[in-house]
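Visitor: only the shape, not the letters, is given here:
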């Protein structure tokens, strides 16, 4: 898989996924100095892996025994510790396995039925669930509309899900 292909695939993945096994630390691959390698990493987000890939784009790395090698979008990618000639090429299949094992952080917030004589729904981003404490001042007639409001709030919420320094983003969907 080339660096362009890798970045495209990572760009289509959920950036909030935290993978038990992934990669970071781009470097010149010892097996073929003109190819790019990433070191294996644990508990890393898709966004951090993509950032490592973008950091390597058009960068020049020193080969294991010398020489300067610039990595471009056409550069093949490997999963290997720095200084190792072993490892494995990053393929579509390998990346799919890594991404499938990821877990999306639990997003804070909930939709609730408002008290009163009418059926209305609101949403809150409770600090008890890792949220910012916001509660919608308005109630909607449908649960779906309240969920849409919560999803909109999550797009701008400044809270951080447990175990990450990434802001809350996304929807409750997948």
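Guide: Thanks, I have it. Note that the structure is a prediction, hence the values are computed from the model and not measured.
Visitor: can we go C-alpha only for contacts and neighbour counts from here?
Guide: Will do.
Visitor: name the element residue 95 belongs to?
Guide: Counting by DSSP states H and E, the element that carries residue 95 is helix 92-100.
Visitor: helices or strands up against that helix?
Guide: With contacts taken as 3 or more C-alpha pairs under 8 Å, 6 or more residues apart in numbering; DSSP states H and E, helix 92-100 sits against strand 18-28.
Visitor: who does whichever helix or strand comes after the strand it packs on touch, helix- and strand-wise?
Guide: Remark: after strand 18-28, the chain's next helix or strand is strand 36-45, criterion DSSP H and E. When contacts are defined as 3+ C-alpha pairs under 8 Å, 6+ apart, strand 36-45 packs onto strand 18-28, strand 77-79.
Visitor: ok, which of those strands comes nearest residue 112?
Guide: Proximity to residue 112 (C-alpha to C-alpha) singles out strand 18-28 among the helices and strands packed on strand 36-45, at 28.3 Å.
Visitor: picking that back up, could you tell me the angle between the helix holding residue 95 and strand 36-45?
Guide: 20 degrees (axes from the mean of the first three to the mean of the last three C-alpha atoms, to 10 degrees).
Visitor: pull out the buried residues from the next helix or strand along the chain from helix 92-100.
Guide: Remark: after helix 92-100, the chain's next helix or strand is strand 110-113, criterion DSSP H and E. Buried residues in strand 110-113, counted by 16 or more other C-alpha atoms under 10 Å: 110-111, 113.
Visitor: packing partners for strand 110-113?
Guide: strand 121-124, helix 143-154.
Visitor: mind running it again at 7 Å?
Guide: Strand 110-113 sits against strand 121-124, with contacts defined as 3 or more C-alpha pairs under 7 Å, 6 or more residues apart in numbering; DSSP states H and E.
Visitor: this is the other structure I want to compare:
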């Protein structure tokens, strides 16, 4: 893997960490800007590098760096919100794969790729929230409560970020591709 690729993965891991510090406290699942970095990583870096950026973020946090919304360290896997972090890794890959396979360029189609990321993140997040609250925290939530706190409360903000990132990516892609073409000619 090239140095530039590794630097881009590290940059998007850092953006995800920064997004974790910008949060609105909501019961059980705080609203953060992290998912915006996940959308952008998948769309701009592609499936493998986008996934790598999120994997680096998760591993740095599990190694002890306080980069998660509520701290860091190996015990973070016991947090009810850890499933969302696993969803970031899988979601970035799915997003990048869809962008690569279907060559999405317009904001509306990029929105579909980002929406798939949102679905994957919430699938992992809500599943782990339910499991962790029941067997780790021992304050079980019903499926309805899990969906309320883990999906319905935070999803409106994430949908706004989804739309904003879709427009941003649609505007950035033509410029990025022209820079890449120029570099290929020069190289």
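Guide: Here it is on my side, so go on. Being a predicted model, the structure only gives us computed values, none of them experimental.
Visitor: give me the TM-score for this pair.
Guide: Superposed pair, TM-score by TM-score structural alignment, normalised by the length of structure 1: 0.27. Supporting alignment: 71 aligned residues with a C-alpha RMSD of 4.5 Å.
Visitor: just to revisit the earlier point, what are the buried residues along the helix holding residue 95 of structure 1?
Guide: residue 99.
Visitor: so who does the nearest residue to residue 20 of structure 1 once chain neighbours are set aside touch?
Guide: Spatially, and ignoring its direct neighbours in sequence, residue 20 of structure 1 is nearest to residue 43 (4.5 Å; C-alpha to C-alpha, 6 or more residues apart in numbering). Listed by C-alpha atoms under 7 Å, 6 or more residues apart in numbering, the contact set of residue 43 of structure 1 reads 18-21.
Visitor: again with residue 42 of structure 1
Guide: 20-22.
Visitor: could you single out the nearest of those residues to residue 4 of structure 1?
Guide: Using C-alpha to C-alpha, the contacts of residue 42 of structure 1 come closest to residue 4 of structure 1 at residue 22, 17.5 Å.
Visitor: now name the helix or strand holding the residue sitting nearest the centre point of structure 2.
Guide: Taking C-alpha atoms, centre = their mean as the criterion, residue 38 is the residue nearest the geometric centre of structure 2, at 3.0 Å. For residue 38 of structure 2, the host element (DSSP H and E) is helix 34-45.
Visitor: starting at the chain centroid, how far to that helix?
Guide: Between the centre of helix 34-45 of structure 2 and the centre of its chain there are 6 Å (C-alpha atoms, centre = their mean, to the nearest Å).
Visitor: and for stretch 41-53 of structure 2?
Guide: On C-alpha atoms, centre = their mean, the centre of stretch 41-53 of structure 2 falls 10 Å from that of its chain.
Visitor: next: stretch 11-24 of structure 2.
Guide: That offset, for stretch 11-24 of structure 2, works out to 10 Å (C-alpha atoms, centre = their mean).
Visitor: do stretch 170-185 of structure 2 as well
Guide: Distance, centroid of stretch 170-185 of structure 2 to centroid of chain: 24 Å (C-alpha atoms, centre = their mean).
Visitor: buried ones in that stretch?
Guide: Those would be 170, 173, for stretch 170-185 of structure 2 by 16+ other C-alpha under 10 Å.
Visitor: what residues are up against the closest residue to residue 40 of structure 1 other than its chain neighbours?
Guide: Once flanking residues are discounted, residue 40 of structure 1 sits nearest to residue 23: 4.4 Å by C-alpha to C-alpha, 6+ apart. Counting by C-alpha under 7 Å, 6+ apart, residue 23 of structure 1 makes contact with 38-41, 49.
Visitor: at 6 Å what do you get?
Guide: Residue 23 of structure 1 is in contact with 38-41, counting by C-alpha atoms under 6 Å, 6 or more residues apart in numbering.
Visitor: what is the burial count for residue 37 of structure 2?
Guide: When neighbours are defined as other C-alpha atoms under 10 Å, residue 37 of structure 2 has 27 of them.
Visitor: which stretch of helix or strand covers the residue nearest to it when sequence neighbours are not counted?
Guide: Counting by C-alpha to C-alpha, 6+ apart, residue 37 of structure 2 lies nearest to residue 16, which is 5.2 Å off, once chain neighbours are set aside. Secondary structure assignment for residue 16 of structure 2, by DSSP H and E: helix 3-21.
Visitor: show me what the following helix or strand past that helix is packed against.
Guide: On the C-terminal side of helix 3-21 of structure 2, the nearest following helix or strand under DSSP H and E is strand 23-24. In this structure, strand 23-24 of structure 2 makes packing contacts with strand 31-32, judged by 3 or more C-alpha pairs under 6 Å, 6 or more residues apart in numbering; DSSP states H and E.
Visitor: hang on, isn't residue 146 of structure 1 packed against residue 124?
Guide: No - Residue 146 of structure 1 sits out of contact with residue 124 when judged by C-alpha atoms under 6 Å, with a separation of 9.6 Å.
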